[in-house]
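Asker: Sequence and computational prediction follow.
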Amino acid sequence: MALGTADIDRQPQFLSGGSEMAQRLRAFDWSSSPLGMPEMWPAELLVQLLLTSKQLMFLAWGSERTWLYNDAFIPIAGRKHPISIGLPSSEVWAEAWSDLRPLFDSVFAGEAIHMTGFTVGLDRQGVVEDASFDFSYTPIKSDDGTVEGLYGVCIETTGRIAVDKAQLATAVRERDRIFEMSPDLFAVATFDGMLTSINPAWSRRLGRPADWLLSTPFGEFIHPDDLGETGAVIAELQAGRAVHQFHVRLLAQDGTPIAFAWSAVPEATGSGLFYTVGRDITEETAAAEELRLAQEALRQSQKMEAVGQLTGGLAHDFNNILAGISGSLDLMKTRLAQGRIADLDRYVTGAQGAARRAAGLTQRLLAFSRRQTLDPKPTDLNRLISGMQDLIERSVGPAVQVETAAAGGLWTTFVDQGQLENAMLNLCLNARDAMPDGGKLTIESGNRWLDERAAKKRGLPTGQYVSLCVSDTGTGMAKDVIDRAFDPFYTTKPTGQGTGLGLSMVYGFAGQSNGAVRIYSEIGKGTMVCIYLPRHHGDADVDDGQPEPAAAVRSSDHETILIVDDEPLVRMVAIEMLTDLGYQVLEAVDGPSALKILQSDQPIDLLVTDVGLPNGMNGRQLADAARTSRPRLQVLFITGYAENAVLNHGHLDPGMHVMTKPLVGETFARRVRDLTAKTS
């Protein structure tokens, strides 16, 4: 029966308060309950905490585990509220007691319990439904250690778990949709070459049935050229390493190769499986090829523009030179017809000067194209700089102060000394032109260790180099000028004040010598140009001898010389020069005819041969054949174009020498005299 007002007024203080559950507990008839009247309860503080807390809390008290709870628990109770007040827990939660009883028993045995995500079927709305909770159950002990009850704190997580399950289901569905609809190829495969699971994209893209793909070793539909790459990737996977962005082509049903970019990851060690996904890059590959072709076309266009600039510059300079030569020859012809020979020397001198300019222009072009004939020797760069200093000071004039900085312990380099002197002089003249009001010019040498980064920056292999740097305090160069400075016929000087071939020649010479040249400049602060040449391990050649006087170049013993050249005019000039000097001269137009003479008993003191000869035998082959029967024969190669591969890039056998065309009379005569003297 319900308590009267007077009874309520006698309720203990811990049941006071305005909460719904406090009122209900005060109104409940506890006289027939195993707990007895509230004033007899030993847990008055716990009940007070229960009724005042905003956290979901409950008590299961006494031998029947009588059920008490607070206002926050009412929504959880559902239709069990308020009829569950004071009932045994086994009746309140009869539908779930088989799951809850072991937990309650553990707590009443003295064990505290905490669980998350605990799911149990509860009848809270007339039907049993799964509900999930995070909770803590704590035993309540009397002074003697006896467990009097269970104190529970809980949070219902049913809604959150439902959302998580829904999200998981959505993710699974999305995964399955991607697996089914993706254009990418997903697969599980074995290291021994079989696919064990694939998505539909395999069949859609390759036009092959899934059962065929799963029953056929994948090596049979991989492009044959990519099997090596595939094997290397599988070896990496077997070693437990993932491999990303490798390209392997697959063959479609009709044999068409399709390009894919793949990534592969091995499963756990020992499973023999790996996972892989491939992205079709056929269109990307085609686009990249189109881009390559477009870039190649652009390069070709730029190359043709450069050729046009080159040929224009050549036409301009050679027309001027030819005008000087042909004009001088026409005047000579006219004066001879008139019997006026007094002026002939002037015209001859003019024609010879123009011819020398033409030879110099040709050499610069060959230097730029790395095709000039080089005669490299072990060289001490410091000695070369010292020997050039007077010439450089005279060339740059008194307004320019010339300083040299020679590195101590400088390494030797293997280089054509004459060409390096020309290159250094060119750089010094450019430096002078950059200082119209005068300034300081510095020439310095140095040893350079180029590591990978420094070498790459200069376009060279890593290693040891000797540097020759020419710097000025002039106007400096803008970046766009530096970018074009080595182009042939490019010049910033006014018309008529430079051919634009000086730096081109330096650039080609450095490259042909297995080195490089670089420009370092800043507007208003000057420029430094450095040539880097490989170190040579050996001592430098020393040549302190003085040239013989001109009268000594004539033949003393009427030595016999064989001239081999396919150009009749060149042969005629060479023969006339040598005959006038007292030599016996034989001639041949090609290698085979010359070899017949060399294999005869005819005495020959010197072979002078062009390098590029017709009819299947070049000059180097002729010389080698001649030396089988004449091992001490001296050979002088003459060439207007440097077949460096034929001449072994300047590394000639002893007794072999080289000169460049056109032949200058006195220089040619002196070289012939020196070589015939070695035979005598």
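Answerer: Noted; the coordinates are in hand. Residues are numbered from 1 along each chain as shown.
Asker: going forward, measure contacts and count neighbours with C-alpha atoms only.
Answerer: Fine.
Asker: In the top strand by length along the chain, which residues are buried?
Answerer: Secondary structure assigned by DSSP state E gives strand 128-141 as the longest strand of the chain. Using 16 or more other CA atoms under 10 Å as the test for burial, strand 128-141 gives 131-140.
Asker: How far does whichever helix or strand comes after that strand sit from its chain's centre?
Answerer: Downstream of strand 128-141, the first helix or strand assigned by DSSP states H and E is strand 147-156. Centroid displacement of strand 147-156 relative to its chain, using CA atoms, centre = their mean, to the nearest Å, is 67 Å.
Asker: want to compare, so here's the second one:
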Amino acid sequence: MTVPNNPLSERVLVLAPHGRDAALARQLLTESGLAALVVPSLSELVQGLAEIAGAALVTEETVRTADLTPLSGWIGEQPAWSDMPFIVLTRQGGADRSPTAARLTRILGNVSFLERPFHPTTLISVVTAALRGRRRQYEARARLEELRAREAELRELNVMLETRAAEAIGERAIAEEALRQSQKMEAVGQLTGGVAHDFNNLLTIIRSSVDFLRRPNLPEERRRRYMDAVSDTVDRAAKLTGQLLAFARRQALKPETFEVGACLRGIAEMLDTVTGARIRVVLEASDAPCHVYCDRSQFETALVNMAVNARDAMDGEGRLTLRLARNHPLPAIRGHASSRSTFVAIALTDTGTGIAPGDLARIFEPFFTTKEVGKGTGLGLSQVFGFAKQSGGDIDVVSEVGKGTTFTLYLPEVEAADTAAIEQSGETSTIDGAGRKVLVVEDNAEVGHFTTQILQDLGYAPE
């Protein structure tokens, strides 16, 4: 911080046009080492104040009847740091003894009255005090200017930091997306290879069975066996395709009403072979019937996927607990609103390593996995999430590192289905198209041709 060293900044402007007051005041100030400038009129006083000055010394008779509007205007337009000191030489004392002094106090503001006659030392003391106050004002101005300069620097620095932060965030997002895409492509490659291998196996069975069916004089028993093999293989291929579609959350679900408790007991027994002998599977479910309406096969697959994740988290040893609760409301999950409707809650709790807080928000993303390369595609929990959403429910997860994880699957609870009506509706009869016309629309020519042949065999007239 610097204070102006311009000698004019501390000069005293003297306005005393009558008598010897001006000359005497300048002589006393000069002898005391103070700069003084005599101005002949009020207008020149205002001009000198506008340029630069440390204080103003005026006589009362000069300003008693003068128009002080220009001076008052200049005083009102001073910057916030400035409060120009005025010294008025009067013959009647201060504001408490002179009406003119009271008026001048209102106009000039920072004013000191010095009654004549006065001792020279008194004048020098009053002027020195005024200049000392003016000097502090200059220091305040310097501090304000320094603060404004620092504020401008901080603004520039803040803009620079915001720009660099935005660039860094953008670069990081691009890098993360590139890494994520690379991981996805790696997983897709692994998944594609596995699917191709499975389909080749299925096609081998179908092709071999068809070749044997073309043989003449094939015994009926063997013909049925090969036809059953083709039918079973097609079912397996359809199931594999359904699982692939489930990964994309586009599978065509076949919902049905079933009792969750019985299904869960069957899965619990099967999980022993999935998890291994060192993992204890515990089922906690009441005997009260509890029904849901969803695709049973996908429901079982979802539970198996969660159990496999639990097994991997426990490194093949621990405790897996399955809990079933009915009449359960749906809590708020991942920012979604809660629901007061009745839901069935199926929870799987493991005693594994837990999930890091930073990974919890991403575990349901397709292809996201914390497992080593080759040990997981990141599609299992994504399939569970897609199944839950398409079934009108949701899935929640709570985890503590080092203690374990709980996945809770919520599905809408429904009333038991009318078994008799279902069985009656399930009765089949011989199909006879009776020559009715059917319009076949199919973008695959081979599938369309095969469908047309089947419809013709059933008595329809396809077009």
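Answerer: Yep, it's here. Predicted, not measured: the structure shown is a model, and the values here were computed from it.
Asker: just to revisit the earlier point, against which helices or strands is the longest strand of structure 1 packed?
Answerer: Secondary-structure packing of strand 128-141 of structure 1 (3 or more CA pairs under 8 Å, 6 or more residues apart in numbering; DSSP states H and E): helix 97-108, strand 113-123, strand 147-156, helix 158-181.
Asker: Make CSV from the buried residues of strand 128-141 of structure 1 and add distance to Pro534 of structure 1 to it.
Answerer: Below are the buried residues of strand 128-141 of structure 1 laid out as CSV (distance: CA to CA, whole Å):
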residue, distance to Pro534 of structure 1
Ala131, 83
Ser132, 80
Phe133, 80
Asp134, 78
Phe135, 80
Ser136, 81
Tyr137, 84
Thr138, 86
Pro139, 89
Ile140, 91
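Asker: ok, these vs Gln372 of structure 1, which is closest?
Answerer: Nearest to Gln372 of structure 1 among the buried residues of strand 128-141 of structure 1 is Asp134, at 89.2 Å by CA to CA.
Asker: Tell me which of the helices and strands packed on strand 128-141 of structure 1 is the most buried.
Answerer: Comparing those by mean neighbour count (mean count of other CA atoms under 10 Å), strand 147-156 comes out on top with a mean of 20.
Asker: Could you check how far Met656 of structure 1 is from Glu587 of structure 1?
Answerer: Separation of Met656 of structure 1 from Glu587 of structure 1 (CA to CA, to the nearest Å): 19 Å.
Asker: So which of the two has more stuff around it?
Answerer: More neighbours surround Glu587 than the other of Met656 of structure 1 and Glu587, with 20 against 17 (other CA atoms under 10 Å).
Asker: ok, and the closest non-adjacent residue to the more buried one?
Answerer: Closest residue to Glu587 of structure 1 apart from its sequence neighbours, by CA to CA, 6 or more residues apart in numbering: Ile563 at 4.7 Å.
Asker: cool, and Met57 of structure 1?
Answerer: Leaving aside its sequence neighbours, Met57 of structure 1 sits nearest to Val153 (CA to CA, 6+ apart; 4.7 Å).
Asker: Adding distance to Gln309 of structure 1, write the helices and strands packed on strand 128-141 of structure 1 out as JSON lines.
Answerer: Shown next, in JSON lines, are these (distance: least, CA to CA, whole Å):
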{"stretch": "helix 97-108", "distance to Gln309 of structure 1": "95"}
{"stretch": "strand 113-123", "distance to Gln309 of structure 1": "82"}
{"stretch": "strand 147-156", "distance to Gln309 of structure 1": "85"}
{"stretch": "helix 158-181", "distance to Gln309 of structure 1": "58"}
